[in-house]
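Undergrad: no FASTA, just this:
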């Protein structure tokens, strides 16, 4: 899983919509399962990719790639854990890949995969999620995000 974090308005959710084919006005390249995809939704992509908004139980019917837009933001801690454990189980049993947009760095660290940090419309750093816990980050904005998250968890 790749967790995509960054400031509000930097385009995290827009990336999910581009990958899902819901937004066609983008530049760059998107590859799924090693193949470049176009801007239009086609049958193959709709079978491969599913967008999961903030109602994860209501929309989770796993294809090979899940696009998760803040799926745990409105949930209490115990339900968050259920969703994260379900995602981990699906990854192990089904080989599921996911891209999750979140403001919660704790969620990304819990999943122990990769994180991309986005700032002002650009990805400024990509690391293993364990680097968040061990301060193995290079970009100043990434370091500020982690420091801020640590301060908030102590409040």
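TA: Sure thing, it's come through. Bear in mind the structure is a predicted one, so any value in this text is a computation, not a measurement. Residues are numbered from 1 along each chain as shown.

Undergrad: From now on I want contacts and neighbour counts done on CA atoms only, so please keep to that.
TA: Fine.

Undergrad: Could you give the number of residues near residue 123?
TA: By other CA atoms under 10 Å, the residues close to residue 123 number 15.

Undergrad: One more to weigh against that first structure:
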């Protein structure tokens, strides 16, 4: 059985992860959570997105594989520079042995909601989809597969 070593998201607001202070949950997935965060030391202005790996240890070894995959994700993201891919800003491991990645915060909403709100034509939607495909192709060329697209 895999054991979560971190508190539920609702109790983490205000907690520090490295130099980053967690503000609010902006996403939850199978492997972890994404929080909006800020730095209080003046080294980075504005918000960032902190991705926390939820699972740290288990007896079956699955968590070890997830930790390795998450660490590899950070290594690969550090090499990517593309206008449609959020930049990796920082990465580390908390005192509680929870891995984290800090990425550029991109304010937005789901692409289908954005398109619907603007009543975009099919042609305009396809132009947006091409930008998504360009970013995906760039990531694939750098040995990254995004499983959530």
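TA: Looks like it arrived, so ask away. Note that the structure is a prediction, hence the values are computed from the model and not measured.

Undergrad: Would you give the TM-score for this superposition?
TA: Aligned and superposed, the two chains score 0.28 in TM-score terms (TM-score structural alignment, normalised by the length of the second structure); 73 aligned residues with a CA RMSD of 5.0 Å.

Undergrad: what's residue 2 of the first structure in contact with, if anything?
TA: Residues near residue 2 of the first structure by CA atoms under 8 Å, 6 or more residues apart in numbering: 98-100, 113-116.

Undergrad: Which ChimeraX command selects the buried ones in those residues?
TA: Here is the ChimeraX selection string for the buried members of the contacts of residue 2 of the first structure, based on 16 or more other CA atoms under 10 Å:
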select :98,99,100,114,115,116
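
Undergrad: So which of the contacts of residue 2 of the first structure belong to strands?
TA: 98-100, 114-116 (DSSP state E).

Undergrad: quick one, longest helix in the first structure?
TA: If you go by DSSP state H, the first structure has its longest helix at helix 77-94.

Undergrad: So which elements touch that one?
TA: Where contact means 3 or more CA pairs under 8 Å, 6 or more residues apart in numbering; DSSP states H and E, helix 77-94 of the first structure is packed against helix 105-111.

Undergrad: Need the residues that contact the helix it packs on.
TA: By CA under 8 Å, 6+ apart, the list of residues contacting helix 105-111 of the first structure reads 1, 3, 5, 84, 88, 114-115, 129-130, 132-133, 146, 149.

Undergrad: could you pull out the strands for the first structure?
TA: 2-6, 31-32, 35-36, 49-52, 65-69, 97-101, 114-119, 122-128.

Undergrad: Figure out which of those strands is closest to residue 153 of the first structure.
TA: Smallest distance to residue 153 of the first structure across the strands of the first structure (CA to CA): 17.0 Å, for strand 2-6.

Undergrad: The closest one to strand 122-128, inter-axis angle?
TA: 140 degrees (axes from the mean of the first three to the mean of the last three CA atoms, to 10 degrees).

Undergrad: can you tell me how far residue 68 of the first structure sits from residue 16 of the first structure?
TA: Going from residue 68 of the first structure to residue 16 of the first structure by CA to CA, to the nearest Å gives 8 Å.

Undergrad: Mutual contacts of those two, please.
TA: With CA under 8 Å, 6+ apart, residue 68 of the first structure and residue 16 have common neighbours 51, 99.

Undergrad: still on that earlier bit, show me which residues of the longest helix of the first structure are buried.
TA: Neighbour-count burial for helix 77-94 of the first structure [16+ other CA under 10 Å]: 80, 83-84, 87-88, 91.

Undergrad: would CSV of those with distance to residue 108 of the first structure be doable?
TA: Shown next, in CSV, are the buried residues of helix 77-94 of the first structure (distance: CA to CA, whole Å):
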residue, distance to residue 108 of the first structure
80, 12
83, 13
84, 10
87, 12
88, 12
91, 15
